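S.K.: Structure for this input, please:
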Amino acid sequence: MNDVIGGLPPDFSEHCPELARHGGLTAAILATAAEHGLGLGDELHAPEPDWTPTVAEFDSPRGRMRVNLRPAERVFDIALYSDRGWFSRWADGITADIVETTGVLTAWKHGATLTELSRRFPFMTYTRLSQGYDEGNEVAVMWDQQIGDPTFAQYRGLLTALRAEPQLAQMFPFFSMWTLRLVKDSYREQPGELLIRQKDDGSYLLWSSSETEEDQREFRRLDDLVAAAAALRTTL
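M.R.: Predicted coordinates for the structure are as follows:
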């Protein structure tokens, strides 16, 4: 195929000749945006570390947007990220239409909510936590999810008691290596967090991110743990 730029993988040229003419997915998406009057802009960069013409990345005020082309299937795998929050991948979707793909990127770049996005493009899906971040109630959503998660059923009493304490209820809870972490800021990592681990005998260990294992305090009564956690929060 004479009009295909060299360096493209064979399956790209074979299955997607109209895209191959542009020399890669990034250029094909930009050309689609221009053709259909979509305000995607030209803010783009090659994925690292190894750029491939079957991958396109674009910037948006909300975070990175990434599209992977599966040439043999002739579908576009879309992932939308946000630089807000602990869990950055907010929405995913697959479509065989490059115009729809470009429309998703443009809508996300220009501030469409997750609800609006999925209404316009039903193939786009997102998690309840992502919606919580989008709507500004991510802390309450995360408490609900952690308390209702059967994986952490043994922590349910602890989570319920902690959430009942108003100061602790403002913290963002999640588990890492079976340790409960309560962070002050649900949007970025910072030193201010409490850590709680339940021991095999049912007792609890409590410490803060600024402390070492030697500073861990042990509690057998849940009420005592909650009170100590609330007091420790004021020192973060």
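
S.K.: Please make it C-alpha for all contacts and neighbour counts, starting now.
M.R.: OK.

S.K.: where exactly do the helices run in this structure?
M.R.: 10-15, 17-20, 25-35, 98-109, 114-120, 128-135, 138-148, 156-163, 166-169, 222-233 (DSSP state H).

S.K.: Now the fourth one: buried residues?
M.R.: Within helix 98-109, the residues that count as buried by 16 or more other CA atoms under 10 Å are 98, 100-109.

S.K.: what helices or strands is that helix leaning on?
M.R.: helix 25-35, strand 55-60, strand 75-81, helix 114-120 (3 or more CA pairs under 8 Å, 6 or more residues apart in numbering; DSSP states H and E).

S.K.: would you list these in JSON lines and tack on mean neighbour count and distance to residue 94?
M.R.: Below are those laid out as JSON lines (neighbours: other CA atoms under 10 Å; distance: least, CA to CA, whole Å):
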{"stretch": "helix 25-35", "mean neighbour count": "19", "distance to residue 94": "15"}
{"stretch": "strand 55-60", "mean neighbour count": "21", "distance to residue 94": "14"}
{"stretch": "strand 75-81", "mean neighbour count": "21", "distance to residue 94": "5"}
{"stretch": "helix 114-120", "mean neighbour count": "17", "distance to residue 94": "12"}
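
S.K.: for comparison, sequence B:
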Amino acid sequence: MATENEGPRRKSSDLLNSDLYPDLIESGGLVSAILHASRANGIELGPVRPGSESKDSHFVSAVTDSDRGPMRISLGVEERWFSISIESNTHTWASGGTQDIASAIKVLETWQKGVSLQQLNTLFPFMHYDDLAQARELGDPVATQWRQILAEGDPFFSQTLLHTIHSNDRLRTLFPFLSHGTLRLARDHSDRTAGEIWITPLRTGEHQVESTTPGEPEKVIERADQVIDAVIELLDRP
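M.R.: Below you'll find the predicted structure:
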């Protein structure tokens, strides 16, 4: 019996559209349906768990793992759709979807076997990836990310300063993000714990330079040509 805090136990039919997902209702939700369809197709995915900590998550989302990160399936609401996201700890490798649960499971199995992005797309044309994911797979996403940022720019960040930062041999090796006018330079594109340096233009025309590493002071730089020196100073801190 459910406790007072848990509330009444819900059934798959309470959350799933019977016209779209009769098979999932019969199985008891998405997680159970994936396990059932895997066995029926002779596929061994390993443990499959709900996609979130919500008590009803197992009805509508599921996650299993690969050597390159988690793989998620979630359900469409307005049409029968198994949305697939193949991820890592820092980014998405590929995404797509299908109306057929068996095809979705075969995508996960195929990725677990170690295929490349190109091979995955060839086998399952509904799975898509971008240039940055391809560059990550090849081991050098930094140059691709810089190329995209330099081409797209940001209305709140000086394009001249952006090119100046990129022209510095050392700063060009950092992985860049542009978000709401702030240029974020990641020390290691594969490790979020390695920290970032942020460059933010201020309304006064100055620039604030700061590190996400605890204990390191932020600086307000008066001239744009001093920004690079301030960033390198933060990089050189032990």
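
S.K.: Got a TM-score for the two of them?
M.R.: Taking TM-score structural alignment, normalised by the length of the first structure as the basis, the two superposed chains have a TM-score of 0.82; 224 aligned residues with a CA RMSD of 2.5 Å.

S.K.: So which of the helices and strands packed on helix 98-109 of the first structure is nearest residue 204 of the first structure?
M.R.: Closest to residue 204 of the first structure of those, according to CA to CA: strand 75-81, at 35.8 Å.

S.K.: equivalent range in the second structure for that closest one?
M.R.: Mapping strand 75-81 of the first structure onto the second structure (TM-score structural alignment) gives residues 81-87.

S.K.: out of the helices and strands packed on helix 98-109 of the first structure, which comes closest to residue 221 of the first structure?
M.R.: So among these, strand 75-81 is nearest, using CA to CA, at 41.3 Å.

S.K.: Run through who's touching that closest one.
M.R.: Strand 75-81 of the first structure has contacts (CA atoms under 8 Å, 6 or more residues apart in numbering) with 62-70, 88-98, 101, 108.

S.K.: Could you find the counterpart of residue 127 of the first structure in the second structure?
M.R.: The equivalent of residue 127 of the first structure in the second structure is residue 130 (alignment by TM-score structural alignment).

S.K.: So for residue 216 of the first structure, which of the helices of the first structure sits nearest?
M.R.: Per CA to CA, nearest to residue 216 of the first structure of the helices of the first structure: helix 222-233, 11.6 Å.

S.K.: before we move on, back to that, which one of the helices and strands packed on helix 98-109 of the first structure lies closest to residue 184 of the first structure?
M.R.: Comparing those against residue 184 of the first structure with CA to CA, the closest turns out to be strand 75-81 (22.1 Å).

S.K.: what's the angle from the closest one to helix 98-109?
M.R.: 0 degrees (axes from the mean of the first three to the mean of the last three CA atoms, to 10 degrees).

S.K.: from memory residue 142 of the second structure sits against residue 173, does it?
M.R.: Yes. Between residue 142 of the second structure and residue 173 there is a contact at 6.7 Å, judged by CA atoms under 8 Å.

S.K.: Leaving out the residues flanking it, which one is nearest to the counterpart of residue 176 of the second structure in the first structure?
M.R.: Residue 176 of the second structure maps onto residue 173 in the first structure, with residues paired by TM-score structural alignment. Nearest non-adjacent residue to residue 173 of the first structure, counting by CA to CA, 6 or more residues apart in numbering: residue 182, 4.6 Å away.

S.K.: Cross-check the contact I'm expecting between that neighbour and residue 170.
M.R.: No. Residue 182 of the first structure is beyond contact range of residue 170, at 9.2 Å (criterion: CA under 8 Å).

S.K.: Let me know the distance separating the residue opposite residue 61 of the second structure in the first structure once aligned from residue 123 of the first structure.
M.R.: Matched by TM-score structural alignment, residue 61 of the second structure corresponds to residue 55 in the first structure. With distances taken as CA to CA, to the nearest Å, residue 55 of the first structure is found 19 Å from residue 123 of the first structure.

S.K.: ditto for residue 202 of the first structure
M.R.: In this view, residue 202 of the first structure and residue 123 of the first structure are 45 Å apart by CA to CA.

S.K.: Residue 157 of the first structure now?
M.R.: In this view, residue 157 of the first structure and residue 123 of the first structure are 38 Å apart by CA to CA.

S.K.: now swap in residue 65 of the first structure and tell me
M.R.: With the distance defined as CA to CA, residue 65 of the first structure ends up 16 Å from residue 123 of the first structure.

S.K.: what lines up against residue 195 of the first structure once you look at the second structure?
M.R.: Match for residue 195 of the first structure (TM-score structural alignment): residue 198.

S.K.: What residues does its match make contact with?
M.R.: Here residue 198 of the second structure is in contact with 182-185, 208-212 (CA under 8 Å, 6+ apart).

S.K.: I am finished for the moment; much appreciated.
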